[in-house]
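Student: structure for the following, please:
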Amino acid sequence: MSYETMHQFRDPAAHPLFAELSVVEVLRTVETDDGLPVPAGSHGTVVAIYGGGKAYEVEFARPVIGNCTLSADTLRAA
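Tutor: Below is the predicted model of the structure:
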């Protein structure tokens, strides 16, 4: 996702479900932006919020290193 695309979805007035730097858990297996699988139950850190909380950029350090852009219904608080 390009820098311009990412920032057009930012809405500073919105109240997202998760704040930036929140630790979240994925509810199903997802893929990083590089195509690596991240198993369900993995914990990551929210690094960006899009569409007022409709989607989140999540950074993972284990079991794989990478970022994913995920919809809110794919996540829960860890």
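
Student: CA only for contacts and neighbour counts going forward, please
Tutor: OK.

Student: for residue 28, which non-adjacent residue is spatially closest?
Tutor: Among residues not flanking residue 28 along the chain, residue 40 sits closest, at 4.2 Å (CA to CA, 6 or more residues apart in numbering).

Student: for residue 24, see how far away that neighbour is.
Tutor: Residue 40 sits 11 Å away from residue 24, going by CA to CA, to the nearest Å.

Student: residue 65 now?
Tutor: Using CA to CA, we find residue 65 at a distance of 15 Å from residue 24.

Student: second chain to compare with the first, below:
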Amino acid sequence: MPRQIVGMTIETLYRQRPPQSTAQPFEELAVVATLREISTDEGLAVPAGTEGTIVMVYAGGEAYEVEFTAPVVGLATVRADGLRAA
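Tutor: Modelled structure (predicted):
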């Protein structure tokens, strides 16, 4: 008999879990672009599509410290789902 958790089988829970990301994490010094508007650590708006350089990788690629030089100069911590390769 399948083990049940709150009225659901483990198989049902497994099927309903969010898909695991297959994206490879970026490495330090990789050039990336933002997928949406973000804010720098100083609160300045960085428009979507702005390119920057990764200067630190957090939690195995869950988030990145990105340095921007134009049109805004600053650093921002950005989740992996907010970046793409440039």
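
Student: just give the TM-score of the two.
Tutor: The TM-score (TM-score structural alignment, normalised by the length of structure 1) is 0.79; 63 aligned residues with a CA RMSD of 0.7 Å.

Student: residue 40 and residue 24 of structure 1: who's more crowded?
Tutor: Neighbour count, other CA atoms under 10 Å: between residue 40 of structure 1 and residue 24, residue 24 has more, with 21 against 14.

Student: so what does that one match up with in structure 2?
Tutor: By TM-score structural alignment, residue 24 of structure 1 lines up with residue 32 in structure 2.

Student: wait, that match sits on residue 81?
Tutor: No - with contact defined as CA atoms under 8 Å, residue 32 of structure 2 does not reach residue 81; the gap is 11.7 Å.

Student: shouldn't residue 15 of structure 2 be within a strand?
Tutor: No - according to DSSP: H, G, I helix; E, B strand; the rest coil, the state of residue 15 of structure 2 is helix, so it is not within a strand.

Student: which stretches of structure 2 form helices?
Tutor: 10-16 (DSSP state H).

Student: ok, now which ones touch residue 62 of structure 1?
Tutor: By CA atoms under 8 Å, 6 or more residues apart in numbering, the residues touching residue 62 of structure 1 are 42, 43.

Student: counterpart of it over in structure 2?
Tutor: Using TM-score structural alignment, the equivalent of residue 62 of structure 1 in structure 2 is residue 70.

Student: roughly how far does the counterpart of residue 75 of structure 1 in structure 2 sit from residue 28 of structure 2?
Tutor: Structural correspondence for residue 75 of structure 1 with respect to structure 2 (TM-score structural alignment): residue 83. Counting by CA to CA, the separation of residue 83 of structure 2 from residue 28 of structure 2 is 14 Å.

Student: residue 75 of structure 2 too?
Tutor: 14 Å.

Student: higher neighbour count, the two?
Tutor: residue 75 (22 against 14).
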